[in-house]
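> What follows is a predicted structure for the sequence shown.
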Amino acid sequence: MPDQGEKMQTPGARDKEGVAPSDFKRVFEAVPDPCLLLDRNLRIVAVNEEYLKVTMTRREEIMGMTMMELFPVNPAEVGATGATNVSASLMRVLERKVPDTLPLQKYDIRKPKEEGGAYEERYWSAVNTPVLNAEYEVDYIIHRAHDVTDFVRRGHNIMEGDAAQGEADVFRNSQRVAEANEELRLANNQLEAQREKLLELNARLEVEALQRVKAQDVAEKANRELQRSNKELELFASVASHDLQEPLVTVGSYTELIAHKYRDKLDSDAEKYLRYMTDGVKQMQSMINDLLAYSRLNTKAKPFSRLSLGKVLESALRNLTKAVEASDASLEWMELPEVEGDDTQLVQLFQNLVGNAIKFRRRDVRLQVRITCERQGGMWLIEVRDNGIGLEPRFFEQVFEIFRRLHTREEYEGSGIGLAICRKIVEHHGGHIWVESAPGEGTTFFFSIPTLRGGANA
């Protein structure tokens, strides 16, 4: 539509469809209902005389304004919804590109300043219609508003009966419809928010599922690597038990042969060197045997079976009979429970821990070893306590490392692998092992092992 300030064309000018562009203004002005023409920014670009008349406004003052700027909300009208409803209708037209009809609205009009500027009560029936271009985009919106204030006030007998009451009912019903529409809009927004949350949750679940798949792949790869490592370890154990020990046996045999055959011809230094060689061979054989035993903890482990820890401890002590008698140790233990495990490994566990107490006993007091047990949830906690030499806290973790020695071989014999074997056995049974100690105050080894499934020994 041409700007209302432009010079109009002569009546004789026609477009190709037979309507003179200059006639559009006369057609727009002739519409009996108040009309506004809004651009896509919802600003007024044209207004007819009827609209200026019923709204008590001037064309030069309202051109370029928005509806909200033109008709601010009556501050005395608490809870007024007319302005909000009109604005929402215009936005729906821009979005949906179809006409939008408003229910009966109460929308007060402000009088001109020269008339006091007070608000005047008005009721409207309005329709907002889009004007689309060739690309099906909204260029303009025609806002047509019919003033029904007098009709509402005096009533009009459409049918027999009380028309005023009927119109009041119509207004109330229209307000209820508007309220219901607002509730539906809010409910729809809530549903949309829930849908967004569900989409977000679904995306998060998909990521977690992908992560689980990746974790499973990593675990399977690690398991394959572990199986390969165990096979390599088993092969190494086989080599260690034969190929590595064979040259040591040879060296040891010839060393003993030289010592026996030439004992009358060797001086004291030669005899000392031969002893060094013999001790070295024995030490190397001991380390290889210990390493072989360590490697076989997994590769040669037996299936778990139900067994008595008390009987396991008795077997371990029988193996230590000579060491116990030689050390004059005092041993005490309480009744121990039944568990599931490998009896051979558990015998070795107790044998190593009690043997460790015997080895590192104090010389000025009689060795006392006490073994106790208590249940903690789904685990049994076993304590092996002694009154030996003890150790410093900084060594609590190191003592479980393979071949880790805290003393020289002259002070205490051994290869330094016994406690590493203990840790491997306990972890193989699903438990943990740790130590508490202080120098000169003895040592306590703790290890846990699962209770029997089904609550036995509770």
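Noted; the coordinates are in hand.

> When you work out contacts or count neighbours from here on, use the C-alpha atoms and nothing else.
Will do.

> SS state for Ala326?
Classification of Ala326 using DSSP: H, G, I helix; E, B strand; the rest coil returns helix.

> swap in Arg366?
Following three-state DSSP, Arg366 is assigned to coil.

> Hmm, it is touching Asp328, no?
Yes. The pair Arg366 / Asp328 is scored as a contact, 7.0 Å apart, by Cα atoms under 8 Å.

> ok, how many other residues are close to Ile371?
Neighbourhood size, Ile371 [other Cα atoms under 10 Å]: 21.

> Below is structure B, check it against A:
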Amino acid sequence: MKESQTDSEKQRVTPNQNSNLILQELVNECITDVIWEMDLARQKFTYVSPAVYRLRGFTVEEAMQEELHQSLHEDDYHYITNHLPPRISHYENGDESFRILTGEFRQPRKDGSFADVEITTILLKNSLGKVDRIAGVTREIKKTRQRKRAEEIIKLLNADLKLKNREMEQLIYITSHDLRSPLVNIKGFNNELQYSLKQYKDLHNDFGSALLTEKASLIEKDINESIEYINISIDKMDRLLKGLLGYSRLGRMIRIPAQIFMNNLVADVIKTNEYQLKNSHIVIEISDLPSCWASEQMINQAFSNLLSNAINYRDDNKKGFIKISGEQSDNLVTYCIEDNGIGIEPQHQEKVFELFYRLNPQKGEGEGLGLPTVKKIIELNAGKIRLESEPGKGSKFFVTLPAESSVQNPELTD
């Protein structure tokens, strides 16, 4: 009876054991990384997972028969035999940083070729505190590169997020400072209007009609001046808000990159600004321009802004001159928009690309959004912009864009 009970217990345990074996088999079959353990004294594997067949073409049994030198490229084997003993010594003496290390190696495949792999190894101690085994995980380099590429993308996204946060901080400052100034003016002149109206009512009550007419004309003049200042402030605030709205929309624009024939594009930009060029008596020269690959609508806006900037900041003491040239180097095209205007002091040359920064508020129109918009457009089209300028001699804006559709942003590939 007791023997029968023992058999029954065995029957109840067996299904669980079978289940565990099945789960272990599924894990071994599904994990693509090779998991292994090696006896350091014999330099022989004591365990190798089935994934070794997918990586190197060897069965588990064949891999288990390999010694360490057979499982590595000759140069990598010599590297390990030179570096493993001091590593073990450091770890046994209490330096935990040597317990787990990762490196890139080459392992022979059954067909004679070599697999580029990344191996993470862990030193294992026995009961006496001595390292007698080493365990590891081996994976193909291409998978490692995919992971590293994902990490690079995350870094780029984080950098982009930081940039957007800085832009947001600028916008908050502008909203709280620059947009507040017109409102202060409106409030002040509104108080002036209220005071003038009060004066008018007091005069109407205290004096006769002849004197009232004389005083009324003076009050009307004050009121009209106040209204004029209010309208100027309203117009300024309207331009600021419209500019901000346009700038914020750039990042959400649907960009359709295509080959742009720049001579045609620049000709359209000049035609749009023809009245300003003639009225300012500016001579413009255009070289034969190489084509580029970008969003034509956006690049048109960028070059329009650059041309307008050159017109607005001309030197009235000499005949205006603007030259547009370009050259291709490898897969990139660089255009130069050169003028002989007032130029820019070195300490201001980086600031001109900041939102609402105006070099000379008394010279030219605009609200300080032209060059920041240009910079954002160029960067959105995988390009860069830089400035060279000398006060009193003029400025050169260099715009670099891809020449072909396959060219990526240099910042993303550095």
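Structure received. Given the structure is predicted, the values throughout are model-derived calculations rather than measurements.

> TM-score for this pair?
Once superposed, chain against chain, the TM-score is 0.51 (TM-score structural alignment, normalised by the length of structure 2); 250 aligned residues with a Cα RMSD of 4.3 Å.

> what ranges do the helices span in the stretch 1-150 of structure 2?
Along the stretch 1-150 of structure 2, the stretches classed as helices by DSSP state H, counting those that start in this stretch are 2-30, 52-56, 60-64, 74-92, 141-176.

> Give me the buried stretch members for the fourth one, please.
Spelled out, that is helix 74-92 of structure 2. The neighbour-count check on helix 74-92 of structure 2 (16 or more other Cα atoms under 10 Å) flags 76-77, 87-88, 91-92 as buried.

> Centroid-nearest residue for structure 2?
The residue lying closest to the centre of structure 2 (Cα atoms, centre = their mean) is Asp160, at 3.8 Å.

> circling back: export the buried residues of helix 74-92 of structure 2 as TSV, with columns for distance to Ile141 of structure 2.
TSV is the format used below for those (distance: Cα to Cα, whole Å):
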residue	distance to Ile141 of structure 2
Asp76	15
Tyr77	18
Arg87	24
Ile88	26
Tyr91	27
Glu92	30
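
> and among the helices of the stretch 1-150 of structure 2, the most buried is which?
helix 52-56 (a mean of 19; mean count of other Cα atoms under 10 Å).

> what does it correspond to over in structure 1?
Counting by TM-score structural alignment, helix 52-56 of structure 2 lines up with no residues of structure 1.

> Show me what that helix packs onto, helices and strands only.
helix 60-64 (3 or more Cα pairs under 8 Å, 6 or more residues apart in numbering; DSSP states H and E).

> Mind giving me the packing neighbours of the helix it packs on?
Under the contact criterion of 3+ Cα pairs under 8 Å, 6+ apart, helix 60-64 of structure 2 touches strand 44-48, helix 52-56.

> I'd like to know how far the equivalent of Leu313 of structure 1 over in structure 2 sits from Lys155 of structure 2.
In structure 2, the residue paired with Leu313 of structure 1 is Val266, using TM-score structural alignment. Distance from Val266 of structure 2 to Lys155 of structure 2, counting by Cα to Cα, to the nearest Å: 37 Å.

> Same check on Ala115 of structure 2?
Taken as Cα to Cα, the span from Ala115 of structure 2 to Lys155 of structure 2 is 29 Å.

> Lys242 of structure 2 now?
Separation of Lys242 of structure 2 from Lys155 of structure 2 (Cα to Cα) stands at 33 Å.
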